[in-house]
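J.: Any chance you can model this:
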Amino acid sequence: MPSLADVVDLIHAWYPPRTADSWDAVGLVAGDPAAEIGKVMFAVDPTVEVARDAVEWGADLLVVHHPLFLAPVSSVAADTPKGRTLHTLTAGGCALLAAHTNADQAVTGVSESLALALGLTDLAPIRPAPAGPLDKVVVFVPLGAADAVRAAMTEAGAGRIGDYDSCTWTATGEGRFRPLDGATPAVGAVGDLEVVEEARVEAVVPRSRRTAVVRALLAAHPYEEPAFNVVPLADPGLATTGTGRVGTVEETTLEEFAARVGAALPATAHGVRVAGDPQRPVRRVAVCGGAGDFLLDELAHSDVDVYVTSDLRHHRASEFMEHDGPALVDVAHWAAEWTWLPAVEARLQRELGDRVETRVSTRCTDPWTFRP
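T.: Down below sits the predicted model:
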């Protein structure tokens, strides 16, 4: 069986904690990293009822979306709400892991899972995640030394693009220089104009590795004064991760699409609320798992026909509908985020196979329980 540390490493690789918002509280909450994991349960909320379900099933790990300790507490005594959950899990030998905003933006994350559950295709983030800052380092080197300089640059961190490494580009040309008094040239003689066939070697470099790469190329270069330059690169905005998702559906009406939403999500007392003309054509759809009214302004003048999210406030929704923007579909927060659970469960099953048994909690933890 894998250890808890093994499972945590997998989930953190898919949903890196460093991508979580600064105010968030994600990662391993309780559990011994060396413990063996045979059963994993997935849930949206770490309520005491969910904790009891996990322990009764024999789960060794409960993975939740909402953190147990998002708000600071001064006590985890068993007679406090958070303490009851924690004591239930620890007494039952069940660890707890939270993946919150780090799971919202990721591939196979919350918003993407919601989009796929509603049948959206051609997905892209509403707000692409900013790429890490990149530079392009260019150096001119004699042909005979190009391989050594190229290897030194890649060893220092240059040329990593996606799932590829050692990515460089090379062209050849003539380098011209005249060594002056005081120089000790590797090629040519003092006072003579020299022409050398050189390679222009280029590589993309994470900005955090810029200094290391430049130092490496200088150390490997045969010249006293190598010619090189560093060019900052603009973010192309092509990230596959980011806030929310926008995609397409086969053209339908708002009324029919809202019915599809209701059928795709688990039932709640909240249900599905719609603002807009029932016969409005729907083709482009935006979604955001969880509370998504912070995206209203940038969607107001987009080509989106309807926006699906949760927790829309009266005034924001009312003002939004005064403009000729998308229709609104408001769903239960829990129901929208629940769609992520089968996705992360399937990913863990593909990775670990029959080494771990998994289960998705079907307990509804939405706080609204009925309509009179």
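
J.: all contacts plus neighbour counts: C-alpha atoms, from now on.
T.: Will do.

J.: which outside residues touch whichever helix in the chain runs longest?
T.: In the chain, taking DSSP state H as the definition, the longest helix is helix 340-352. For helix 340-352, contacts defined as C-alpha atoms under 8 Å, 6 or more residues apart in numbering pick out 42-44, 108-111, 113-114, 356, 358-360.

J.: And this one, please, so the two structures can be compared:
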Amino acid sequence: MGKLVASDLIAAIEDYAPLALKEGNDPTGFQIGRRDKSIERVLVTLDVRPETVQEAIEQNVDFIFAHHPVMFRPARNLDLSDPQNKMYADLLTHDITVYAAHTNLDKTNGGMNDWLAEALQLNDVQPFNITDYQSLVKLVVFVPESHAEQMRMALNQADAGHIGDYQACSFSTTGIGRFQPTDAANPYIGQSGDLEAVTEVKIEVVLPVAMQTKVVQAMLAAHPYEEPVYDVIPLANQQQPIGIGRIGQVAQSMTVRDYAQFVCETFDLTGLRLISNEPDKIVQTVAVVGGDGGKFFPAALQAGADVYITGDVYYHTGHDMLAAGLSVIDPGHHVESIVKDKMTEIFEKWAKQRCWSVTFIKSQQKTDPFTFIFNAE
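T.: Now for the predicted structure:
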């Protein structure tokens, strides 16, 4: 098993959720600490709060992965009587590195809003509020027959070959590769000066351009040749749309009121807020944006949503939603705590694939600041 350095974990995260996807001034990315730090224990959390930092200290954690950036606003001073400043000092004192993936994780395929759509059992899920398109490339590599399956596995483990709802997609053809090693070469097959003809397999996979470096590195590591032959070809195919939200069809038709109850049960909520002129209307199409997504409601409406699920809806925005005829369910910001389970699963998968000797710990802290108080009458 190999040691893991913070910069390597950060590179893997940014391959999965590229920083180029982040919204405007979102301070996502590296937050506090050292990129060159060796890490053995990682805490996965939604928020970095004083109680989370204390948990990390007690767990002897080296690295905190959070969804929400710890430094949303720059510190005006370093007065340690301020709880936020004291938290920064505790992180530095205990040499804990902190990294956050925020709106880039919301947007990326297989990220926050896909997880929420999955939890809501939505079908035919697509992005909405499209802001960009993810360019694709095709990697073509030539390997001896003896290493073809090993190469396909390496490419699959590097997450190449995703096409829509299908994964591990590749195409292979067999042909003859010819080469003549020079005197300076150290060939895997053949002798210097001899013209060789070898049966080789041509393997082709499609991948997002943002993953090119990671996938090429995996290919080179799995290739037996001293000088592998490969091509990276830009594609003019329809590119993958990138949007902050997800929209899909409900698994079972029900009223707006009943769907709100379903959301409560799905996320184990004590309560939520419903904005609707038509609570008895049948729901077919649902849009979701985790966190503070009130400003995206016109895009959800334009995309055809019967119901829009998002958190932190403002009073006047609620009026605008009613006037537009859109039913909105506000389950709160904290439903994004799904990040703890999902990112821990992803990290553990990476650790197994890449032979990292590291333990990933889901934070046990509940950082939702709100408590529902019900009228006893």
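
J.: related to what we said a few turns ago, the following helix or strand past the longest helix of structure 1 vs structure 2 - mean distance after superposition?
T.: From helix 340-352 of structure 1 onward toward the C-terminus, using DSSP states H and E, the following helix or strand is strand 357-360. By mean C-alpha distance after the TM-score superposition for structure 1, the fitted strand 357-360 of structure 1 averages 1.8 Å away from its aligned residues in structure 2.

J.: Now strand 357-360 of structure 1: buried residues?
T.: With burial defined by 16 or more other C-alpha atoms under 10 Å, the residues of strand 357-360 of structure 1 counted as buried are 357-360.

J.: Kindly present these as TSV, with separate columns for distance to E345 of structure 1.
T.: Shown next, in TSV, are the buried residues of strand 357-360 of structure 1 (distance: C-alpha to C-alpha, whole Å):
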residue	distance to E345 of structure 1
E357	10
T358	7
R359	7
V360	7
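
J.: any idea which of the residues you listed is closest to H66 of structure 1?
T.: Lowest distance from H66 of structure 1 to the buried residues of strand 357-360 of structure 1 (C-alpha to C-alpha) belongs to V360, with 14.9 Å.

J.: ok, back up a step: average offset between the longest helix of structure 1 and structure 2?
T.: Mean deviation for helix 340-352 of structure 1: 1.2 Å (mean C-alpha distance after the TM-score superposition for structure 1).

J.: Distance from that helix to the middle of the chain?
T.: Distance of helix 340-352 of structure 1 from the chain centroid (C-alpha atoms, centre = their mean, to the nearest Å) equals 16 Å.

J.: all strands for the stretch 1-150 of structure 1, in order.
T.: 27-30, 39-43, 61-64, 95-98, 121-124, 127-128, 134-142 (DSSP state E, counting those that start in this stretch).

J.: so which of these gets nearest R150 of structure 1?
T.: Among the strands of the stretch 1-150 of structure 1, strand 134-142 sits nearest to R150 of structure 1 (C-alpha to C-alpha), with 9.3 Å.

J.: Tell me the buried residues in that closest one?
T.: 134-142.

J.: Equivalent analysis for stretch 345-355 of structure 1, please.
T.: Those would be 345, 347-348, for stretch 345-355 of structure 1 by 16+ other C-alpha under 10 Å.

J.: Nearest to L89 of structure 1 among these?
T.: Distances from L89 of structure 1 to the buried residues of stretch 345-355 of structure 1, taken by C-alpha to C-alpha, are shortest for E345, at 19.9 Å.
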